[in-house]
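> any chance you could fold what I've pasted below:
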Amino acid sequence: MSNTYHVRLRKEQFTFCAAHFITFAGNICEPLHGHNYRVAAEIAGPLDENEYVVDFIAARDALIAITRTLDHRVILPTSHPTIHVTSADNEVTARFEDRRWVFPASDCVLLPVSNTTAELLAHHIGEQLLAALAEHGFRPTSLEVSVDECEGQEGVCRWDDLR
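As a prediction, this is how the structure comes out:
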């Protein structure tokens, strides 16, 4: 019989407040609005020489750093088929059909996603977390990241068989 191990990180510090809008049902675009997002991660892997899966402090600090980059920003997709985002002269412009939004560039985070859904935010945060853990020499066997946008409404992304 073999054991598997994982750790869960869910802390108040893994939160960020951000504005966004998404499209759905083809051509419906929500109004700009915000959420108080909460992030959690489950990291699996074998026990190391210290008998733990991953250094809690390194994982915690990585998630705090990642969520801080999103905090108090407007999150915009750069790969959306009908929302067009451009940046020039310290401004970011987003266009959808006849709607147009202009923001100071310093207030925006442009993400390489096709829509700023909780699921794709979880994917983005997970990719950032994997890169940060790799810098510490750790590669989990699996990773699950969830982004809760509204008390019990979570988007989840899971990576399996990472080794």
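
> please count neighbours and contacts with C-alpha atoms only from this point.
Fine.

> and Leu133, how many neighbours?
Leu133: 18 surrounding residues under other Cα atoms under 10 Å.

> ok, it - contacts?
58-59, 62, 139 (Cα atoms under 8 Å, 6 or more residues apart in numbering).

> quick check: Arg139 touching Trp159?
No: if you go by Cα atoms under 8 Å, Arg139 and Trp159 don't touch, sitting 11.5 Å apart.

> returning to what we had before: out of the contacts of Leu133, which sit inside strands?
Judged by DSSP state E, these include no members of strands.

> any chance of a ChimeraX selection covering the buried ones in those?
A single ChimeraX command is used to select the members of these judged buried by 16 or more other Cα atoms under 10 Å:
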select :59,62,139
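
> so which two of the contacts of Leu133 are the farthest from each other?
Spanning the widest gap among the contacts of Leu133 are Ala62 and Arg139, at 13.9 Å by Cα to Cα.

> now stretch 86-104: buried residues?
Under 16+ other Cα under 10 Å, the buried positions of stretch 86-104 are 92-94, 96.

> here is the second sequence; please produce its structure so I can put it next to the first one:
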Amino acid sequence: MALLAGRVRVRVSDTLRCRFTDFFNLSKISKEPGTLSDDKTRYGRIEIAKQAHNFSIGHFTIFSATERENLHGHNLQLVCEVTAPVGENGLLFDYGILKRLMQQMCDEIDEQVVLPTESPFLNIEELDGYIVAVFNGERLPFLPRDVTLLPLRNSSVEEFSWFFLNRIRAHPDLADQGIIELIVKVSSSPGQFGTARWISDEA
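Now for the predicted structure:
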């Protein structure tokens, strides 16, 4: 795809950051990471922020019915934090499941133009073998192989973080791991994240 063929990747880090938080505070009975709940369950938090969990997209942010960005590209980074019980083996759970899912989600939309299907200002049509984005009287045609349609209101880091969070929550292999908090971050540049957070009713 011409838009992304000459892209420059953002160098986030050469180091795998896989941080485990585990601090005890026996005077406080709660489900904060590193503390004990009322049933004496020990909770911890794992953060997964691997350089490999990145993807390049073409997009334009929509600001109103008449204003949008020009089509351009971004290199985005996906980060996830989970809080769950620490088992007798000293581990939360097999978070390799989570890492593989994160990689899969990144790979699915890498080097794609992402169009949001739930924007009130954007219409998407199929015409003569093209996917056409219609905005404020403008028609932007794309080859289907270059486009991914996602149920977003905008192609923003705020919406991406919620989209990925819901994908992770729905994964069957993670449903019974006792996760009580899930935080997903999507970065469009170093130090700038869109964040979505889910907390279980049992927390």
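
> what does the TM-score come to for these two?
Here the TM-score for the pair of chains, by TM-score structural alignment, normalised by the length of structure 1, is 0.90; 162 aligned residues with a Cα RMSD of 1.8 Å.

> residue in structure 1 paired with Glu158 of structure 2?
The equivalent of Glu158 of structure 2 in structure 1 is Glu119 (alignment by TM-score structural alignment).

> A strand includes that match, no?
No: secondary structure of Glu119 of structure 1 (DSSP: H, G, I helix; E, B strand; the rest coil): helix, not part of a strand.

> quick one, helices of structure 2?
2-5, 96-109, 157-170 (DSSP state H).

> winner for burial among those?
helix 157-170 (a mean of 19; mean count of other Cα atoms under 10 Å).

> contacts for that one, please.
For helix 157-170 of structure 2, contacts defined as Cα under 8 Å, 6+ apart pick out 98, 101, 105, 151-153, 174-175, 182-188, 193-198.

> tilt between it and helix 96-109?
130 degrees (axes from the mean of the first three to the mean of the last three Cα atoms, to 10 degrees).

> was I right to think Asn35 of structure 1 contacts Ala18?
You called it Asn, but residue 35 of structure 1 is His. Yes: with contact defined as Cα under 8 Å, His35 of structure 1 reaches Ala18; the gap is 5.8 Å.

> comparing these two, which residue is more hemmed in?
Between His35 of structure 1 and Ala18, Ala18 has the larger neighbour count (other Cα under 10 Å), namely 20 against 14.

> show me what the more buried one aligns to in structure 2.
In structure 2, Ala18 of structure 1 lands on Ile57 (TM-score structural alignment).

> likewise Cys108 of structure 1?
In structure 2, Cys108 of structure 1 lands on Val147 (TM-score structural alignment).

> any idea which strand is longest in structure 2?
Per DSSP E, structure 2 has its longest strand at strand 72-85.

> against structure 1, where does that strand fall?
Aligned using TM-score structural alignment, strand 72-85 of structure 2 spans residues 33-46 in structure 1.

> residues making contact with that stretch?
Residues contacting stretch 33-46 of structure 1 (Cα under 8 Å, 6+ apart): 4-12, 14-21, 52-54, 122, 139-150.

> repeat that for stretch 196-203 of structure 2.
By Cα under 8 Å, 6+ apart, stretch 196-203 of structure 2 touches 31, 158, 161-162, 165, 179-185.

> again, but for stretch 1-20 of structure 1
For stretch 1-20 of structure 1, contacts defined as Cα under 8 Å, 6+ apart pick out 32-47, 53-54, 60, 63-64, 67-68, 70-76, 116.

> for structure 1, what spans make up the strands?
6-20, 23-24, 28-29, 33-44, 73-77, 83-88, 91-96, 99-104, 108-111, 142-148, 154-159.

> okay, buried residues for the first one please.
Looking back up the chat, that one is strand 6-20 of structure 1. By neighbour count on 16+ other Cα under 10 Å, the buried set for strand 6-20 of structure 1 is 6-7, 10, 14-20.

> follow-up on the earlier one: format the strands of structure 1 as JSON lines; extra columns: distance to Ala131 of structure 1.
Compiled in JSON lines, the strands of structure 1 are given as follows (distance: least, Cα to Cα, whole Å):
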{"stretch": "strand 6-20", "distance to Ala131 of structure 1": "17"}
{"stretch": "strand 23-24", "distance to Ala131 of structure 1": "29"}
{"stretch": "strand 28-29", "distance to Ala131 of structure 1": "32"}
{"stretch": "strand 33-44", "distance to Ala131 of structure 1": "13"}
{"stretch": "strand 73-77", "distance to Ala131 of structure 1": "21"}
{"stretch": "strand 83-88", "distance to Ala131 of structure 1": "26"}
{"stretch": "strand 91-96", "distance to Ala131 of structure 1": "27"}
{"stretch": "strand 99-104", "distance to Ala131 of structure 1": "28"}
{"stretch": "strand 108-111", "distance to Ala131 of structure 1": "16"}
{"stretch": "strand 142-148", "distance to Ala131 of structure 1": "12"}
{"stretch": "strand 154-159", "distance to Ala131 of structure 1": "13"}
